[in-house]
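Colleague: got a predicted structure here, sequence first:
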Amino acid sequence: MPDAMEKTVKLRAELQVRVRNYEIDKEANLETIWH
């Protein structure tokens, strides 16, 4: 059971990183478009 919890926590952390990177890329792309 702890293993499953650990996997879930790791997956959530990974997703958060991906979302954050996506947001950063999106803002960078917007700046590229407007400049």
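Modeller: Cool, the structure landed.

Colleague: going by C-alpha atoms from here, please, whenever you check contacts or count neighbours.
Modeller: Will do.

Colleague: how near is R12 to A28?
Modeller: Shown here: R12 relative to A28, a distance of 24 Å by C-alpha to C-alpha, to the nearest Å.

Colleague: A further structure is provided below for comparison with the first:
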Amino acid sequence: MFDQIIGNVKKLTEAGVALLALGIVMQIIFGKAVPF
């Protein structure tokens, strides 16, 4: 049970970091036109 919760938290954290990195890359490529 506890291991499952930790696994889900890790997945959510990885997804959040990936979205953050994607947003940064989009801003670098497209400039300020990206609504982040």
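Modeller: Structure's in. What do you need? Computed from a predicted model, the values in this text were never measured in an experiment.

Colleague: care to give me the TM-score?
Modeller: The TM-score (TM-score structural alignment, normalised by the length of the first structure) is 0.83; 31 aligned residues with a C-alpha RMSD of 0.6 Å.

Colleague: what about whatever residue of the second structure lines up with M5 of the first structure, neighbour count?
Modeller: For M5 of the first structure, the aligned position in the second structure is I5, judged by TM-score structural alignment. As a burial measure, the neighbour count of I5 of the second structure was computed by other C-alpha atoms under 10 Å and equals 10.

Colleague: where's I5 of the second structure relative to Q27 of the second structure, distance?
Modeller: Separation of I5 of the second structure from Q27 of the second structure (C-alpha to C-alpha): 33 Å.

Colleague: for the match of M5 of the first structure, give me its contacts.
Modeller: For I5 of the second structure, no residue counts as a contact, taking C-alpha atoms under 8 Å, 6 or more residues apart in numbering as the criterion.

Colleague: mean per-residue distance, stretch 6-15 of the second structure versus the first structure.
Modeller: Average distance between stretch 6-15 of the second structure and its aligned residues in the first structure, after superposition and using mean C-alpha distance after the TM-score superposition for the first structure, equals 0.3 Å.

Colleague: any idea how far that stretch is from the chain center?
Modeller: Distance, stretch centre to chain centre, for stretch 6-15 of the second structure: 11 Å (C-alpha atoms, centre = their mean, to the nearest Å).

Colleague: ok, stretch 12-31 of the second structure next?
Modeller: In this view, stretch 12-31 of the second structure has its centroid 6 Å away from the chain centroid, taken as C-alpha atoms, centre = their mean.
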